Every structure is written in structure tokens, then in C-alpha cells.
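S.K.: Prediction below, plus the sequence it came from.
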Amino acid sequence: LTAYWENRQNIKFKSLIPSYQKLAQKQGFICPVCGESLFNDEPIQKHHKIPFCDGGNESYANLELVHYYCHQQIHSHAQNHLSEIENELSPW
């Protein structure tokens, strides 16, 4: 059974574009948000650790692969944090 899952993960890995393969290897094939395998049948997205608007770039050091829903959680949390800051700054 272990061999089956390893083979399945290997097939999914080979289907990625080369830049995603490099990122997946760098991460040990693990989503940094949930800690699960990147290859659990969820769509995978590229996430910028430092957004472009904050000076981020497309370097491998600034990129990570995350599951689609994990990516949504990252940006939902960032938006909630921004709303909290705006509320603190607003006089009413």
C-alpha cells in the first residue's frame, strides 16, 4: 500500500511544471500551511511569502506551493488583520 501512494505521489510530481517541481522538492513535498502532502488531490497554487506590494519578487526564496484552500486561508487571514488595523486607526 505504501508503494502505491509513493508511486501516485511520484506521478503527480512529474506532472508539475519544472519550477513547481523545484519548489515542491525544496518543501519536502509538504504544504507549509497544513503540514499535509502537497499531493492529496487538492489543487496547488504558488504563494508569495512577501507580496509584490510589499517588495516581494518571483525568486524561489519568496515562493512556496500551498493547497488552494490553504492559500485562501492565508489571504483571508491577511485581509482580516488589515481590517483590524483599519478599525484601530478609525476614530469612529
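M.R.: Received it, and whenever you're ready, just let me know what you need. Numbers count the residues shown, from 1 in each chain.

S.K.: When you work out contacts or count neighbours from here on, use the C-alpha atoms and nothing else.
M.R.: OK.

S.K.: correct me, but residue 33 touches residue 66?
M.R.: Yes: because the distance of 6.9 Å satisfies CA atoms under 8 Å, residue 33 is recorded as touching residue 66.

S.K.: neighbour-wise, which of the two wins?
M.R.: Taking neighbours as other CA atoms under 10 Å, residue 33 and residue 66 compare with residue 66 leading, 27 against 14.

S.K.: Against residue 86, how distant is the more buried one?
M.R.: 28 Å (CA to CA, to the nearest Å).

S.K.: second one coming, line it up with the first:
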Amino acid sequence: MRHVMMTADTEIILKSANMITSLTNHYHSTIKRERNLAKEQLCKCPVCDDSLYNGEEIHAHHIIPRKEGDKNTMRNLIILHSEYHNHFTYSQDKDYRHALFLGLKNR
């Protein structure tokens, strides 16, 4: 049996390949999660009630931001068009975000 000595370059290549594999697995699990969320929402944006797959970009949104204590769970996520995601994410007014969320819950 012949042993191959690993060089620094070989080690870097192997680490890079492992990182790419990890990123690919994360990407596929994210896509699967988004598909499952979309199915739960009947493939409709909860804000405009239009199809999530109408050509607009879509985003997963944390209903209660993780920095405010909630987790990255399916119960805390919705899929919506990026335009509306920006309204939720970049609004500094917690009351406004809460009102938007209540509007979604009451649909």
C-alpha cells in the first residue's frame, strides 16, 4: 500500500472541498425549508395574497426577530416577497412591525 504525503496545498484543497460541501448542504436544506413553508402558505404571499412564484424575489422572514429572543424555527418563519420583507425588517418601529404581523395573522 502506498501512502501519499499531504502537502499544505492538498490540505487547503481538502478543507475547501469540505467547506463547499457544507455550504451546498446548507443551501439545499434552506431551499427545502422555504418550499415547505411556501406549501403551508398555499404558495401565497401572506401580505399581498399573490403567488410566491410570480417572478418576484422571495425571502424567509423571522416573525419575531432572533435578536429579540425567538429562534430560527419553522413556527417563527414566513415566506413573503422581498418588498414586504424589507418593510418588516427595516422598520425601526416595533409597533408598526407588530401591526403588520397582526394583519397577517388575521387573514
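M.R.: All right, it came through fine. Please read all numbers here as calculations on a predicted model, not as lab measurements.

S.K.: how many neighbours does residue 46 of the first structure have?
M.R.: 14.

S.K.: where's it, which helix or strand?
M.R.: Assigned by DSSP states H and E, residue 46 of the first structure belongs to strand 44-48.

S.K.: Name the residues that touch that strand?
M.R.: Strand 44-48 of the first structure is contacted from outside by 38, 56, 57, 58, 62, 63, 64, 65, 66, 67, 68, 71, using CA atoms under 8 Å, 6 or more residues apart in numbering.

S.K.: Any chance of a markdown table for the residues you listed, columns distance to residue 2 of the first structure?
M.R.: What follows is these, written out as a markdown table (distance: CA to CA, whole Å):
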| residue | distance to residue 2 of the first structure |
| --- | --- |
| 38 | 17 |
| 56 | 39 |
| 57 | 38 |
| 58 | 35 |
| 62 | 33 |
| 63 | 30 |
| 64 | 26 |
| 65 | 24 |
| 66 | 23 |
| 67 | 22 |
| 68 | 25 |
| 71 | 28 |
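
S.K.: If burial is judged by neighbour count, which of those residues pass?
M.R.: 38, 63, 64, 65, 66, 67, 71 (16 or more other CA atoms under 10 Å).

S.K.: List the ones among the residues you listed that fall in strands.
M.R.: 63, 64, 65, 66, 67 (DSSP state E).
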